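>>> Predicted model and sequence follow; I will ask about them next.
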Amino acid sequence: MALTTLKDRVKAAGSRTASVLDDETTHERTADGGDEPGREHADDATVGAWLDRFDADVTAALPRHVDGRVFLAALRPQLPKLLGRCTPASVLQSAVTCARFGLIPDGQQAVIVPDGRIAVFIATYRGFIDLMYRSGLVRSVVAGMVYEGDEWTYEPTAPAPLDFTHRPNVLATKEHRGRPLFAYAFVWLEGGVRSAVAIVTREQAEETRDEHSRAYQRAEESGKRDSFWHLRFDDMWLKTALRRAERLVPTSAELRALVAVEQAAEDGRPQILASVDPETAALDAAARRAARAAEGSQEPRRVPSKPSSKRGRAKPRRRNRDKKTRR
């Protein structure tokens, strides 16, 4: 039977791993986890054993349009580092969560990175854009960086699309373009309507990082400086602009679930438990109830038979009618 709903895919992927994910130590974070001698990278035997045990669980979470072989081919090179530094259960839950969104962990759409001893799934800004398109209402997503050497105008009171223009000097060298000034994002919807432009300066991106990214704070405290904000700041800067633009347009249930999943990672909670948003789960439950009701309505019903009577149905008297006629 095909697994088409979000809830079905997550449930199928987690059916064999519930006991692993319920382990009390599964999501315990330690500052020095993964720095033990010989623990930086797992050997081929460990990686092979992990795949033999859990590859079916990971591929069961994938939507039908994603090839399981492609997903596992992108995941496998990451496993030696992940299994060497993180708990096997956290590697499993992050891989299943990534698969549930149909994003490939190839560094382009998504990444799975260590956060202490916990493996964490993170969608890149490209993966975020991909999920924005899945709403069915988005025609085009535009996101970019404005540099010092670029031409640009921003007048928020002007009508779209005259409120914002950006003319990058694509032939200039990186040195001549200068440093980035701000990230921006906006969305064209089906029907030709354009959202407002979300603009994020570097200062605003750093404020978002410092106030809301606990992964960044943990990496700072440990001295490793290996969070995604440390390693790919510009990508997170762009993603911050996209997340602000996303609040201005209709979004898919998957995108709302992605926001919840990323917040779960920041809070140190298992991401897989947040991978289906409450609205989607409620709609799924309602659809199942409707399906059961429809099936029940098609069951053959026993038609009650007419009670037999020897006398039959009494005929109306015509005597009074005849009297009235004669009068």
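Perfect, thanks for sending it. Numbering: from 1, shown residues only.
>>> can we go C-alpha only for contacts and neighbour counts from here?
Will do.
>>> Point to the residue nearest the middle of this structure.
Nearest residue to the geometric centre of the chain (CA atoms, centre = their mean): residue 258, 3.1 Å.
>>> Quick check: which element contains that one?
Following DSSP states H and E, one finds residue 258 within helix 253-267.
>>> Which element is encountered next along the chain beyond that helix?
Counting by DSSP H and E, what follows helix 253-267 is helix 278-297.
>>> Now do the very next helix or strand once past that following helix: distance to the chain's middle.
For helix 278-297, the following helix or strand on the C-terminal side (DSSP H and E) is helix 319-326. Taking CA atoms, centre = their mean, to the nearest Å, the mean C-alpha location of helix 319-326 is offset from the chain mean by 83 Å.
>>> ok so, going back, relative orientation of the helix holding residue 258 and helix 278-297 in degrees?
Going by axes from the mean of the first three to the mean of the last three CA atoms, to 10 degrees, helix 253-267 is angled at 130 degrees with respect to helix 278-297.
>>> tell me what helix 253-267 is packed against?
Using 3 or more CA pairs under 8 Å, 6 or more residues apart in numbering; DSSP states H and E, the elements in contact with helix 253-267 are strand 118-123, helix 125-133, helix 214-222.
>>> take the one below as the second:
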Amino acid sequence: MSQISNAIATRDNGPAAVVEQYRSDLALVMPSHLQARVGAWIRNTQGLLRRDEKLMEAAQNDVGQFIAVLMDAGRLGLEPGTEQYYLVPRWNKKKRATEVTGVRGYQGEIELMYRAGAVSSVVVEVVRDNDNFQFRPGRDERPIHDIDWDLTAEQRGDLRLVYAYAVMKDGATSKVVVLNKGHIAKARSKSDSANKDWSPWNTDEESMWMKTGAHRLAKWVPTSAEYMREQLRAKADIATEQRPMTLPVSIPLPAPGSVDTNDEGPIDAEFVDEP
């Protein structure tokens, strides 16, 4: 049993109560922009448990696992139970019970890209059968995607493609990622819970397509705040290198014959205590 599970064993085993007990630990791992609203973050999580019986059951089966998932969401600065970070009950074969696992959503992937500070905008969009989509790598900088917004999603047709790209701060376009049904099927096959009714692959399929596209884009775009710190350090180093050197002040030499040759040089000083 993990250390966090041992600690919980001696406490109230109710997941909602345990989340409150770990308030200070969650705040400690959160980015600064979330620390001020850790109370609301915790209340939203407790609300999720009250509204979703399957999630509550999975959290009760292994409260330590549930807290570990929340710690991961908090460390990333993402909201659990949203399209930033899904809380998903997953069947654990060894425990023969469901437990809570965390799945980063497409909005979470995008949030991490923005927070790194390298991009000015991120585009992630699905293409349906009746949309007009054109993109030729090497010729087109960005995809051309025409959508008839008067149509519903069903009228636009089945999901066909998903694409993602970022516009960097300097105006350049990142690598454009385009995934088809085969790519999505391969990504879905790696999910243990994809065939479950409560899986986001079944409850919110379009979002999972977008999540897959955003996740693939993350390989080409900085998603860590460490990137911004490296940029700031680089700028500081450049500023130091470009700082003008201070030249020594030129002292004029005395005119010939103006030097007192009887000068015996400096006199040794003596420190005297004042009365």
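Received the coordinates, thanks. Owing to the predicted nature of the structure, the values given are computational and were not obtained by experimental measurement.
>>> show me where the stretch 1-150 of the second structure has strands.
Remark: strands assigned in the stretch 1-150 of the second structure by DSSP state E, counting those that start in this stretch are 85-92, 97-104, 119-128, 132-134, 144-146.
>>> Please report how far the aligned residue in the second structure for residue 232 of the first structure lies from residue 135 of the second structure.
Alignment note: residue 232 of the first structure maps to residue 204 in the second structure; criterion TM-score structural alignment. For residue 204 of the second structure, the distance to residue 135 of the second structure equals 26 Å [CA to CA, to the nearest Å].
>>> Same check on residue 190 of the second structure?
Between residue 190 of the second structure and residue 135 of the second structure the computed distance is 28 Å (CA to CA).
>>> Of these two, which one has the most company?
Per other CA atoms under 10 Å, whichever of residue 190 of the second structure and residue 135 has more neighbours is residue 135, with 14 against 9.
>>> Would you confirm that that one contacts residue 146?
No: applying CA atoms under 8 Å as the test, residue 135 of the second structure and residue 146 come out as separate, 11.9 Å apart.
>>> Near the equivalent of residue 33 of the second structure over in the first structure, how many other residues are there?
Alignment note: residue 33 of the second structure maps to residue 65 in the first structure; criterion TM-score structural alignment. Burial measure for residue 65 of the first structure: 7 neighbouring residues, criterion other CA under 10 Å.
>>> Could you pull up the contacting residues of residue 168 of the second structure?
118-121, 174 (CA atoms under 8 Å, 6 or more residues apart in numbering).
>>> 7 Å instead?
Residue 168 of the second structure is in contact with 118-120, 174, counting by CA atoms under 7 Å, 6 or more residues apart in numbering.
>>> which residues are in contact with stretch 46-61 of the first structure?
Contact with stretch 46-61 of the first structure is made by 9-10, 12-14, 68, 79-80, 95-96, 99-100, as judged by CA under 7 Å, 6+ apart.
>>> can I get these in JSON lines with distance to residue 191 of the first structure?
Putting those into JSON lines (distance: CA to CA, whole Å) gives the following:
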{"residue": "9", "distance to residue 191 of the first structure": "33"}
{"residue": "10", "distance to residue 191 of the first structure": "34"}
{"residue": "12", "distance to residue 191 of the first structure": "38"}
{"residue": "13", "distance to residue 191 of the first structure": "38"}
{"residue": "14", "distance to residue 191 of the first structure": "40"}
{"residue": "68", "distance to residue 191 of the first structure": "35"}
{"residue": "79", "distance to residue 191 of the first structure": "44"}
{"residue": "80", "distance to residue 191 of the first structure": "47"}
{"residue": "95", "distance to residue 191 of the first structure": "37"}
{"residue": "96", "distance to residue 191 of the first structure": "36"}
{"residue": "99", "distance to residue 191 of the first structure": "32"}
{"residue": "100", "distance to residue 191 of the first structure": "30"}
